[in-house]
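*Asks:* return a 3D structure for these sequence lines:
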Amino acid sequence: MPKINGNEIRPGNVLEHDGGLWVVMKVSHVKPGKGGAFAQVEMKNIRDGRKLNERFRSEDRVERVRLDQKDQQFLYESDGMLVFMDNETFEQIELPADLLGERRPFLQDGMVATVEYHGEEPLSVQLPQKVVCKVVETEPVVKGQTAANSYKPAVLDNGVRITVPPFIDAGEDIVVNTETMEYVERA
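*Replies:* I've put the predicted structure just below:
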């Protein structure tokens, strides 16, 4: 299995750590004033659901589990389980909804996502990197507020709160990065 550096860990990666398989839920890179930078990684055990917060320095090497990937269509959610269908065999599988963590609201009906398998067992879901969402609520533009990087809060049609540039109004479609949960561009 390939080893990756601690600063290459991304949400959705599956790592072999402490004798188990862990899916990465959240990563935040920290640069303290003293000492080296590190990645604060929130992981969830695939088998038993335990959570773990771990720090990985950039020089730390971790095992990234190689998984077989299949594009599958999301059908619906039922009792906390997400139902996906293989477009070639029409087989349906169920995965727990909390596997996606805070990225869950970006999964839309009919969306094709990449389901990763370890052998025959489905383990994780990778959403498309960019998703189109509609802004349902945002503050009006304040005249004269044209600072280079001034952003304002907005609520998307899936309930997620992000920040958008001042020229974005309610009702507009925007592209959102599902990994960083940030505004990318107008749709």
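*Asks:* can we go C-alpha only for contacts and neighbour counts from here?
*Replies:* Noted.
*Asks:* quick one, helices of the protein?
*Replies:* Assigned by DSSP state H, the helices in the chain number zero.
*Asks:* list the contacts of the closest residue to residue 22 other than its chain neighbours.
*Replies:* On the basis of C-alpha to C-alpha, 6 or more residues apart in numbering, the spatially nearest residue to residue 22 that is not a chain neighbour turns out to be residue 45, at 4.4 Å. Under the criterion of C-alpha atoms under 8 Å, 6 or more residues apart in numbering, the neighbours of residue 45 are 20, 21, 22, 23, 51, 52.
*Asks:* wait, doesn't residue 154 sit right on residue 167?
*Replies:* No: counting by C-alpha atoms under 8 Å, residue 154 stays clear of residue 167, with 11.8 Å between them.
*Asks:* what about the two, which has more around it?
*Replies:* For residue 154 against residue 167, the residue with the higher neighbour count under other C-alpha atoms under 10 Å is residue 154, and the figures read 20 against 10.
*Asks:* now do that one against residue 102, distance only.
*Replies:* When C-alpha to C-alpha, to the nearest Å is the yardstick, residue 154 and residue 102 sit 17 Å from each other.
*Asks:* please give the structure of this sequence too, so both can be compared:
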Amino acid sequence: MTAYSGNSLKSGIKILIDNDPYEIQYSEFIKPGKGQAFVRIKLKQLITGKLLNRTVKATDIFYSIDIKEIHAVYLYTNKSIWVFMNKENFEHIEVLYKFLNGVDKWLINTSKCKITLWNNSPIAVNINNFIHLRVNNTDIEVQGDTINSSNKLVTVETGAIVRVPLFVKKDDVIKIDTRNGKYISRVFCS
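*Replies:* Purely as a prediction, here's the structure:
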């Protein structure tokens, strides 16, 4: 376990605060004209994914944590347990639903992802920011209703519902931003 003082905290370092794992997203060292130096940090809670802003003394001590990320492939769901396969050694990894952090609506068989392990237990599943999914079903659009609405709702192959432009049809492949669930573009497959 490596110890860090407050003034040595940098982006990407993973530390333990109040017995929870955090990753530093941003840090700013501030030395005021009067008083003690301090550090403003933006943290991401690795289990819940929540962001937290915190101010710490430059002399505070924090300890690193043993976090490991592995590349995996989604296989199947068994009730509240999601099963993934480690791409390196082909072992199966079981992840509880609460650690999916909302990525479950974007997973199809063989979806690539990263699983974060803390003390050899999965605490988070992350997927690419942009994915391609096939449109399974589209809403019936009303002819001439372009004044009120310039887009419609579609269901993609995972079952998620995405708002898309009117020109998107069934069986089109679309690019989606998984961070906010928004349509980016139509993908032309050759």
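*Asks:* for residue 134 of structure 1, what are its contacts?
*Replies:* For residue 134 of structure 1, the contacting residues are 156, 157, 170, 171, 172, 173, 174, taking C-alpha under 8 Å, 6+ apart as the criterion.
*Asks:* swap in 7 Å and give it another go.
*Replies:* For residue 134 of structure 1, the residues meeting the contact criterion (C-alpha atoms under 7 Å, 6 or more residues apart in numbering) are 156, 157, 171, 172, 173, 174.
*Asks:* look at the residue nearest to it when sequence neighbours are not counted and say how many residues are nearby.
*Replies:* The shortest distance from residue 134 of structure 1 to any non-neighbouring residue, by C-alpha to C-alpha, 6+ apart, is to residue 173 (4.3 Å). The local packing of residue 173 of structure 1 (other C-alpha under 10 Å) involves 18 other residues.
*Asks:* so residue 173 of structure 1 touches residue 185, yeah?
*Replies:* No: under the criterion of C-alpha atoms under 7 Å, residue 173 of structure 1 makes no contact with residue 185, lying 9.2 Å away.
*Asks:* show me what counts as buried in stretch 143-159 of structure 2.
*Replies:* When burial is assessed from 16 or more other C-alpha atoms under 10 Å, stretch 143-159 of structure 2 yields the following buried residues: 152, 153, 154, 155, 156, 157, 158.
*Asks:* to which residue of structure 1 is the fourth one aligned?
*Replies:* Under the alignment defined by TM-score structural alignment, residue 155 of structure 2 is paired with residue 155 of structure 1.
*Asks:* touching, its match and residue 163? I think so.
*Replies:* No: look at residue 155 of structure 1 against residue 163 with C-alpha under 7 Å: they stay out of range, at 8.5 Å.
*Asks:* now the contacts of residue 134 of structure 1 in CSV, with distance to residue 90 of structure 1?
*Replies:* What follows is the contacts of residue 134 of structure 1, written out as CSV (distance: C-alpha to C-alpha, whole Å):
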residue, distance to residue 90 of structure 1
156, 32
157, 30
171, 36
172, 35
173, 32
174, 32
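*Asks:* can you tell me how far the residue nearest to the spatial centre of structure 2 is from residue 5 of structure 2?
*Replies:* Centre of structure 2 computed as the mean C-alpha position; nearest residue by C-alpha atoms, centre = their mean is residue 126, 4.4 Å away. Separation of residue 126 of structure 2 from residue 5 of structure 2 (C-alpha to C-alpha) stands at 29 Å.
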